[in-house]
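Engineer: Just a sequence and a predicted model for now, questions to come.
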Amino acid sequence: MWRTISYVSTADPSLTNAEVNELFKFVKKNNNSKNITGILMYSDGNFFQVLEGEKDQIQSLFEKILLDSRHYDVIKIFDRAIPNCSFSQYHSSFIVLGEKYNHKELQHFLREEKSHNPDNYKNISYLANKFMKLS
């Protein structure tokens, strides 16, 4: 069974840009190697992440995320079963996603959210737009 979890959190103020970049490289490589899809974004001292994958794997990963000292005030937006993944791979981006990022998968995710979870859509859309400019 597939599962998705999304959250926002506040980055530790001592975290440097170089450390965030290293985190993103590690997370992208690690998640793609484990067939975990989704996106991690960082902007203005905050993280926004969507994780998709096998239920037990996603739950275990989220438990590790909660213990990570590089951020705090983790607010889970949703945690639910999904019929299939919206993302084809795992993406990460530092600061605000720019024009070079293909927003197609994120837009697909938002359309799915709007269709299947209209109560969550408003919050998720708001957060995604805070982290990037949708084309």
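Structural biologist: Nice, thanks for sending it over.
Engineer: C-alpha from now on. contacts and neighbour counts both.
Structural biologist: Noted.
Engineer: How about the contacts made by residue 112?
Structural biologist: The neighbours of residue 112, taking CA atoms under 8 Å, 6 or more residues apart in numbering as the test, are residue 86.
Engineer: Sorry, wrong one. I was asking about residue 50.
Structural biologist: 4, 5, 6, 7, 38, 39, 40.
Engineer: So which of the residues you listed wins on neighbours?
Structural biologist: Highest neighbour count within those: residue 38, with 27 neighbours (other CA atoms under 10 Å).
Engineer: right, and the helix or strand after the helix or strand encompassing that residue?
Structural biologist: Secondary-structure assignment from DSSP states H and E places residue 38 in strand 37-43. Per DSSP H and E, the first helix or strand lying C-terminal to strand 37-43 is strand 46-54.
Engineer: Quick check: what element follows that next one along the chain?
Structural biologist: The helix or strand immediately downstream of strand 46-54 is helix 55-67, counting by DSSP H and E.
Engineer: same for that next one, what does it pack against?
Structural biologist: strand 2-11, strand 71-82 (3 or more CA pairs under 8 Å, 6 or more residues apart in numbering; DSSP states H and E).
Engineer: hold the first one in mind and look at this next one:
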Amino acid sequence: MISLTYLSSAVDPMSPGELEDLLHQSRAANHAADLTGALLYADGSFVQTLEGPDAAVHATFGRILSDPRHRGLFIVLNEPVAERAFPEWTMGFRRIDGVEAQRLPGFSDYLRTNRELGLTTPAGGSAEVFHQVFREGLR
């Protein structure tokens, strides 16, 4: 099993509808390929970690490379892992306000908090470093 993290920029800003379409496509494909991970999008920037069987991660990243919605893709991490950092992350998505979000089980204000992210890797794990840099860049 491997973990691959990449950064990229959107060619054009994505609308809420486009992000929802991306979510639905990605969830189905990732479930079928036994992939987990996290995809973050903010202000035209993406950071994504894919984790799972080597062949499935590389095949999925190959499709991402050819996706015309991205530019400047580069891999920042590609390493074998013994266990998943995002084992339960299914990329669930719904537009809600902050008060409603805090009432949801498992809520984490991921982009604004430094800890309690729900990750199973030790603090400071390789993938977590890149997600931390992404979050810090948004402040």
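Structural biologist: Cool, got the structure. None of the values given here were measured: they were computed from a predicted structure.
Engineer: Report the mean deviation for the strand holding residue 38 of structure 1 after fitting onto structure 2.
Structural biologist: If you overlay the two and look at strand 37-43 of structure 1, the average distance to its match in structure 2 is 0.8 Å (mean CA distance after the TM-score superposition for structure 1).
Engineer: aligned partner of residue 20 of structure 1 in structure 2?
Structural biologist: Mapped onto structure 2 by TM-score structural alignment, residue 20 of structure 1 lines up with residue 19.
Engineer: what sits up against whichever strand or helix holds its match?
Structural biologist: Element membership for residue 19 of structure 2 (DSSP H and E) is helix 16-32. If you take CA under 8 Å, 6+ apart as the criterion, helix 16-32 of structure 2 is touched by 36, 90, 91, 92, 93.
Engineer: Counting neighbours, show which residues of that helix come out buried.
Structural biologist: 20, 23, 26, 27, 30 (16 or more other CA atoms under 10 Å).
Engineer: farthest residue from the center of structure 2?
Structural biologist: For structure 2, the largest distance from the centre (CA atoms, centre = their mean) belongs to residue 99, which lies 23.5 Å off.
Engineer: So it: helix, strand or coil?
Structural biologist: helix (DSSP: H, G, I helix; E, B strand; the rest coil).
Engineer: Out of the contacts of helix 16-32 of structure 2, which comes closest to residue 125 of structure 2?
Structural biologist: The closest of the contacts of helix 16-32 of structure 2 to residue 125 of structure 2 turns out to be residue 36 (CA to CA; 16.4 Å).
Engineer: Hmm, the closest one is touching residue 48, no?
Structural biologist: No. Contact criterion CA atoms under 8 Å: residue 36 of structure 2 and residue 48 do not qualify, at 10.5 Å.
Engineer: quick one: which of the two has more around it?
Structural biologist: Taking neighbours as other CA under 10 Å, residue 36 of structure 2 and residue 48 compare with residue 36 leading, 23 against 19.
Engineer: Look up how far residue 15 of structure 2 lies from the more buried one.
Structural biologist: Distance from residue 36 of structure 2 to residue 15 of structure 2, counting by CA to CA, to the nearest Å: 24 Å.
Engineer: what's the answer for residue 81 of structure 2, then?
Structural biologist: 34 Å.
Engineer: Same drill for those two, tell me which one is more crowded.
Structural biologist: Between residue 81 of structure 2 and residue 15, counted using other CA under 10 Å, the more crowded position is residue 81 (14 against 9).
Engineer: so what's the spatially most central residue of structure 1 closest to, chain neighbours aside?
Structural biologist: Centroid-nearest residue in structure 1: residue 49, 1.8 Å away (criterion: CA atoms, centre = their mean). For residue 49 of structure 1, ignoring the flanking residues on the chain, the nearest one in space by CA to CA, 6 or more residues apart in numbering is residue 40 at 4.3 Å.
Engineer: need the contact list for that neighbour.
Structural biologist: 24, 47, 48, 49, 50, 91, 92, 93.
Engineer: Of these, which are reproduced in structure 2?
Structural biologist: Retained in structure 2: 47, 48, 49, 50, 92, out of those (criterion both residues aligned by TM-score structural alignment, their matches' CA atoms under 8 Å).
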